[in-house]
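Trainee: Below are the sequence and a predicted model; questions follow.
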Amino acid sequence: MACECTKRVEYGCGDSTGWIAAVRCLCVGKVLAAIHLNPDQDWSIEALAKIMGPSRSSFAEKFATTVGETPARYVARIRMSRARQWIAKDNTKLSVVARRLGYDSEASFSRAFKRIIALDVISHSGIEPDSQH
């Protein structure tokens, strides 16, 4: 498996978007590293663009084209992934997770968690979202 991953990174395997493409792009890779190291930081488009260098609009377009999703969506997904780990593996209370990730309340975190995790499951399963919700 490690050999396959190495080949994919080295040769690209036609990946023009997604995580591998983003890591191969040095400027976007620096942004991803910053997000993963500090998912609780208030990551505005301006703050992320400063890491990469270009204007806000250039950054947002380059990021979305390379990664395959908007910077805000990516940050939210990474935060919720971290939250899921803390809750499942460390049995961390929701109020603590919410505070660690910069949410004002447990309720606002809980709503965001449900929305983002549901969207993540739907996007990876091919299930059509229920518009009746």
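Mentor: Looks like it came in fine.
Trainee: going forward, measure contacts and count neighbours with C-alpha atoms only.
Mentor: Will do.
Trainee: Tell me where the protein has helices.
Mentor: 2-11, 19-24, 26-37, 45-52, 56-67, 71-90, 94-100, 106-125 (DSSP state H).
Trainee: now Asn38: how far from Glu10?
Mentor: For Asn38, the distance to Glu10 equals 27 Å [Cα to Cα, to the nearest Å].
Trainee: More neighbours: these two, which one.
Mentor: Asn38 (14 against 11; other Cα atoms under 10 Å).
Trainee: Could you check how far that one is from Cys5?
Mentor: 25 Å.
Trainee: just Ala34 next, same as before
Mentor: From Ala34 across to Cys5, the span is 22 Å (Cα to Cα).
Trainee: okay, these two: which has more neighbours?
Mentor: Ala34 (15 against 12).
Trainee: what residue is smack in the middle of this protein?
Mentor: Tyr74 (2.7 Å; Cα atoms, centre = their mean).
Trainee: For Arg100, give me its contacts.
Mentor: Asp40 (Cα atoms under 8 Å, 6 or more residues apart in numbering).
Trainee: another one to put next to it:
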Amino acid sequence: MDILSETIAAIRTGSPASGLFIRHAPWGRRYPKVPGAGFHVVLQGSCWVRPPDGKPIALGAGDVLFMPRGEVHDIMDALDTPVTELAIPGEPRELPGPGVRAVLVCGAYGLGGRRSHPLLDELPEFIHLPARPGRHPALRSAVDLLACEIAEPRPGTDAAIPALLDTLLLFMLRAWFDEQRSPTGWAGVFGDPVVTDALRAIHAEPQRAWTVAELSAVAGVSRATLARRFLGTVGEPPLSYLTRWRMLTAARLLRETDAALASIARKVGYQSEFAFAKAFKREYGLAPGHYRRADEQPEVLAV
């Protein structure tokens, strides 16, 4: 059971989007906040990103910027350039101008906004992954492949791009976790075999009526040790996380399958459809049937 892959699959909704964005200085554009995650990759030239709060971020060729919660931001060729564009769907890929050319790949991921996951909750609003020789070669390869498919579509591109975007998301998260010298929170989860053993058990069998004692036995430690290390990394007690994972799994099944509610209830540990529906509505604010019918496809960043 791959914890990171399963977690991303559980919170992803809809289809990712991406595109090539080319501007010639001077240029400045605003990206509104969206209910998902976004990214920018600079392929040529340089630019600045100005968050609503905090220091501006300088991006050079090869740099990646990841925004886990799709925070509003401005991006421009120079800090003194006024913002004149709003990122919206359907705008031109390239606009002419007298100055230096900048080429970026920009994209967005839909994420289930009604119930989050601590892995994403604890990430900063803006994650800058600078291009450094020898660092994160897998991320660089994914960026190169994505850029080629977007710049020169060929037969199969429509299938290749979503797969590459899913891979890129995982590689951006991996790169961030690898950059943490003193990992805490979820960055520390993947280096703690006790916690990962317990998480794998929960992810593999969410329908099981786990107890802390049973999870401790799986992890090979005492209940007190598991509780302390689990809370210190995951951010909540084991059984609270079990409930969270059950609800995320149920939401994914509702979005992606036509399974009956009674069947989904059993798969996530509820003996009756009524008990499941009550628990689901408490977490998501919607009954399972209403959630399934609701349009969960979020806005995406214009690219």
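Mentor: Arrived safely, thanks for sending. Just so it is clear, the structure is predicted and the values come from calculations on it, not from any experiment.
Trainee: Can you find the partner of Tyr11 of the first structure in the second structure?
Mentor: Using TM-score structural alignment, the partner of Tyr11 of the first structure in the second structure is Glu179.
Trainee: Then Ser81 of the first structure?
Mentor: Under TM-score structural alignment, Ser81 of the first structure pairs with Leu248 in the second structure.
Trainee: Tell me, how many residues neighbour its match?
Mentor: Leu248 of the second structure has 25 nearby residues by other Cα under 10 Å.
Trainee: and the closest residue in space to it that isn't next to it in sequence, how far is that from Glu214 of the second structure?
Mentor: Nearest residue to Leu248 of the second structure, sequence neighbours excluded (Cα to Cα, 6 or more residues apart in numbering): Ala10, at 6.0 Å. Look at Ala10 of the second structure and Glu214 of the second structure: by Cα to Cα, they are 24 Å apart.
Trainee: Between those two, tell me which one has more neighbours.
Mentor: The neighbour comparison of Ala10 of the second structure against Glu214 (other Cα under 10 Å) goes to Ala10, with 21 against 14.
Trainee: counterpart of the helix or strand the more buried one falls within in the first structure, which residues?
Mentor: With secondary structure defined by DSSP states H and E, Ala10 of the second structure is part of helix 3-11. Counting by TM-score structural alignment, helix 3-11 of the second structure pairs with no residue of the first structure.
Trainee: Which elements pack onto that helix?
Mentor: Contacts defined by 3 or more Cα pairs under 8 Å, 6 or more residues apart in numbering; DSSP states H and E place helix 3-11 of the second structure against helix 157-179, helix 193-204, helix 238-256.
Trainee: Quick one: closest of these to Phe230 of the second structure.
Mentor: Among those, the nearest to Phe230 of the second structure by Cα to Cα is helix 193-204 (5.7 Å).
Trainee: If you compare the directions of the closest one and helix 223-234, what angle comes out?
Mentor: Relative orientation of helix 193-204 of the second structure versus helix 223-234 (axes from the mean of the first three to the mean of the last three Cα atoms, to 10 degrees): 80 degrees.
Trainee: packing partners for helix 193-204 of the second structure?
Mentor: Of the remaining helices and strands, those touching helix 193-204 of the second structure by 3+ Cα pairs under 8 Å, 6+ apart are helix 3-11, helix 212-219, helix 223-234, helix 238-256.
Trainee: The longest one vs the first structure, mean deviation?
Mentor: What that stands for is helix 238-256 of the second structure. Compared with the first structure after fitting, helix 238-256 of the second structure deviates on average by 1.0 Å (mean Cα distance after the TM-score superposition for the first structure).
Trainee: Tell me which residues are up against that helix.
Mentor: By Cα under 8 Å, 6+ apart, helix 238-256 of the second structure touches 10-11, 13, 115, 117, 202-203, 206-207, 210-212, 227, 230-231, 259, 264-265, 268-269, 280, 283, 288, 291-292.
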